[in-house]
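Engineer: below is the structure, and that's it, no one-letter string:
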């Protein structure tokens, strides 16, 4: 099973680039940019990655991002992630970035996006990994900041396919950004949003109704609302689920309690993703293995996570068909 998962074609739809900052790179960039960090060793950094909720993670996440200063830093961060994709046979990835994390501390929007975009383009040409870029608004900041960030993104619509919503869910409901998302849609951006991770199932419904989003990031709390689950199945609304993240942030006490396999068997378009893998203990293969080790599941069901991700992706129908064929050929080897 491990061999099957290792070589299984994969598509990742929920990945925060800033969340791929491994301790080794954090130290390297801190030294390069003369930034003081509150850690003396890589082991000390890893020891700090013990979280009791989303906010305790965000506190250290934003602290780590302080070492990202120059365009080359953002290139190096993105390139390191793409090499992980190559190791895990991720054929296509749709990555999040949080420009406000950087513009709030004086780093220009252009510095951030140019470094990321240059790496993604190189990833396509040199590694054969296709990608899309999604800009997220930080929901703990105000609407005015989101509108300003959207304005900056307009100059880069050739690089950004969609906008999203992340950061602290509690106390920051989707309604707070209804007007921002309406304008983003009018400008031609696709839309996604984090909902139903720490927040209640009602946040999922609100995000769908008010933000008009294409897919739900996380969404595991949907199980609390039977009618919502039926809607997700009926309308094929994707959930980009992050199993290891959900355990690390105490959304579930154990992987055995996770509802991802149950949702899959009920016909929900659930996908497996790694979220912030440097902080949560693993990239795509690790997340697949964590689910498989905790739940009796067959190879066709495992491959369905990839088929769902292809369906939920923002690539065109011809590329979706190509990815489906690649995945089906692989599955046929094991049937």
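Structural biologist: Great, that's in hand. Since the model is a prediction, treat every value here as computed from it, not as a measurement. Residues are numbered from 1 along each chain as shown.
Engineer: switch to C-alpha atoms for all contacts and neighbour counts from now on
Structural biologist: Noted.
Engineer: which of the residues in the helix or strand where residue 151 lies are buried?
Structural biologist: Element membership for residue 151 (DSSP states H and E) is helix 143-154. Buried residues in helix 143-154, defined by neighbour count with 16 or more other CA atoms under 10 Å: 143, 146-147, 149-150, 153.
Engineer: stretch 283-299 now?
Structural biologist: 283-292, 295.
Engineer: how about the strands in the stretch 101-250 of the chain?
Structural biologist: Per DSSP state E, counting those that start in this stretch, the stretch 101-250 of the chain carries strands over the ranges 130-138, 162-166, 190-195, 215-218, 239-241.
Engineer: hang on, the earlier thing: turn the buried residues of stretch 283-299 into JSON lines, including distance to residue 68 and secondary structure.
Structural biologist: Listed next are the buried residues of stretch 283-299 as JSON lines, based on distance: CA to CA, whole Å; DSSP: H, G, I helix; E, B strand; the rest coil:
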{"residue": "283", "distance to residue 68": "21", "secondary structure": "coil"}
{"residue": "284", "distance to residue 68": "24", "secondary structure": "helix"}
{"residue": "285", "distance to residue 68": "27", "secondary structure": "helix"}
{"residue": "286", "distance to residue 68": "26", "secondary structure": "helix"}
{"residue": "287", "distance to residue 68": "27", "secondary structure": "helix"}
{"residue": "288", "distance to residue 68": "30", "secondary structure": "helix"}
{"residue": "289", "distance to residue 68": "31", "secondary structure": "helix"}
{"residue": "290", "distance to residue 68": "31", "secondary structure": "helix"}
{"residue": "291", "distance to residue 68": "33", "secondary structure": "helix"}
{"residue": "292", "distance to residue 68": "35", "secondary structure": "helix"}
{"residue": "295", "distance to residue 68": "39", "secondary structure": "coil"}
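Engineer: hold the first one in mind and look at this next one:
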């Protein structure tokens, strides 16, 4: 039985770094990892919250040094994504996390781009690349990063905002988002995961986002829910991530069904699948089992993913037809 065709819209490429590839790249680049084995590293994938995850996430990036490393990382994700039924992927990357280590921005984008250029033919997957700013770095750093990326904007479809949410409101990044919109880029931002519903309002009204990443805490604000429903603003929800980062204790407590029932345009995604226990179809299967979702609801989630994607209309309709033709 093949997985239902879907788009993945919330995927950090650095978060697809599996222990096997981390050790291989460490050996290739002469990097010493503080783990005796792959099993020891996997044992470290137990998090008390977002910050404990981020600490490991950033430390493991030390193995990513060359264009080949970034290309290999993207190829590994695309191969897994194909097995998970992904037909279109909109992939986040964190340039500041690499330039801060002395890795040139050109190296990151060119390496990822090499792999993504092959994706339609090799994997049957169309892609978009979204450059994220680290919200726990300064707004000035985000502006410098954006300006440094201008020569590469032909490869970049949009900008995003990620990393530690609490205490780092979206409104601080007003200027860089204005520049991105002026350059014709799409805009997304993480908001309403650990941060309050007010961050979602800021993402909408200050940053002018086209999509909200996570957004699960929007349910705490009825007026916000009404706004999101009226405007059909997509939310890129990541269920397994939410549980691993202690946003919810159990998947059975996840509000995905409530969000769908409220009329929100919800999509299901994997976030950082190497760390959170599953790729995107694993998330589909997990919410099906934990929340008792029927096949028609899963089909709705798959359709939502293409409705929310940054696609031209003929491509969108072709993918939607694939969803409608799929049989479980």
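Structural biologist: That came in fine, so what should we check first? This structure is a prediction, so every number in the text was calculated from the model and none was measured.
Engineer: need the TM-score from the superposition.
Structural biologist: Comparison of the two superposed chains (TM-score structural alignment, normalised by the length of structure 2) gives a TM-score of 0.99, and 328 aligned residues with a CA RMSD of 0.8 Å.
Engineer: okay, the strands of the stretch 101-250 of structure 1 in CSV with distance to residue 72 of structure 1 and mean neighbour count next?
Structural biologist: Converted to CSV, the strands of the stretch 101-250 of structure 1 look like this (distance: least, CA to CA, whole Å; neighbours: other CA atoms under 10 Å):
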stretch, distance to residue 72 of structure 1, mean neighbour count
strand 130-138, 18, 23
strand 162-166, 24, 24
strand 190-195, 28, 25
strand 215-218, 29, 27
strand 239-241, 29, 28
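Engineer: nearest to residue 10 of structure 1, out of the ones you listed?
Structural biologist: In terms of CA to CA, the element of the strands of the stretch 101-250 of structure 1 nearest to residue 10 of structure 1 is strand 130-138, at 11.6 Å.
Engineer: Provide the aligned range in structure 2 for the closest one.
Structural biologist: Under TM-score structural alignment, the alignment places strand 130-138 of structure 1 onto residues 126-134 of structure 2.
Engineer: ok, now stretch 279-298 of structure 1?
Structural biologist: Matched against structure 2 by TM-score structural alignment, stretch 279-298 of structure 1 falls on residues 275-294.
Engineer: what about residue 165 of structure 2, distance to residue 47 of structure 2?
Structural biologist: Distance of residue 165 of structure 2 to residue 47 of structure 2, computed by CA to CA, to the nearest Å: 16 Å.
Engineer: sorry, that was for residue 130 of structure 2
Structural biologist: Counting by CA to CA - residue 130 of structure 2 and residue 47 of structure 2 are separated by 26 Å.
Engineer: one more: residue 2 of structure 2?
Structural biologist: Residue 2 of structure 2 is 32 Å from residue 47 of structure 2, by CA to CA.
Engineer: quick one, which of those two is more surrounded?
Structural biologist: Between residue 2 of structure 2 and residue 47, counting by other CA atoms under 10 Å, residue 47 is the more crowded of the two (18 against 10).
Engineer: and that one, what pairs with it in structure 1?
Structural biologist: Under the alignment (TM-score structural alignment), residue 47 of structure 2 pairs with residue 51 in structure 1.
Engineer: can you list contacts of stretch 151-167 of structure 1?
Structural biologist: Residues from elsewhere that reach stretch 151-167 of structure 1 (CA atoms under 8 Å, 6 or more residues apart in numbering): 58, 96, 109, 117, 132-140, 184, 187, 189-194.
Engineer: give the aligned range of stretch 146-154 of structure 2 in structure 1.
Structural biologist: Taking TM-score structural alignment, stretch 146-154 of structure 2 hits residues 150-158 over in structure 1.
Engineer: give the contact list for the closest residue to residue 140 of structure 1 other than its chain neighbours.
Structural biologist: Spatial nearest neighbour of residue 140 of structure 1, chain neighbours left out: residue 168 (6.0 Å); criterion: CA to CA, 6 or more residues apart in numbering. By CA under 8 Å, 6+ apart, residue 168 of structure 1 lies in contact with 54-55, 58, 138-140.
Engineer: alignment lookup: residue 168 of structure 1 to structure 2.
Structural biologist: Match for residue 168 of structure 1 (TM-score structural alignment): residue 164.
Engineer: against residue 28 of structure 2, how distant is its match?
Structural biologist: Distance from residue 164 of structure 2 to residue 28 of structure 2, counting by CA to CA: 31 Å.
Engineer: ok, residue 188 of structure 2 next?
Structural biologist: 35 Å.
Engineer: try residue 321 of structure 2
Structural biologist: Going from residue 321 of structure 2 to residue 28 of structure 2 by CA to CA gives 44 Å.
Engineer: show me what residue 253 of structure 2 aligns to in structure 1.
Structural biologist: Residue 253 of structure 2 maps onto residue 257 in structure 1, by TM-score structural alignment.
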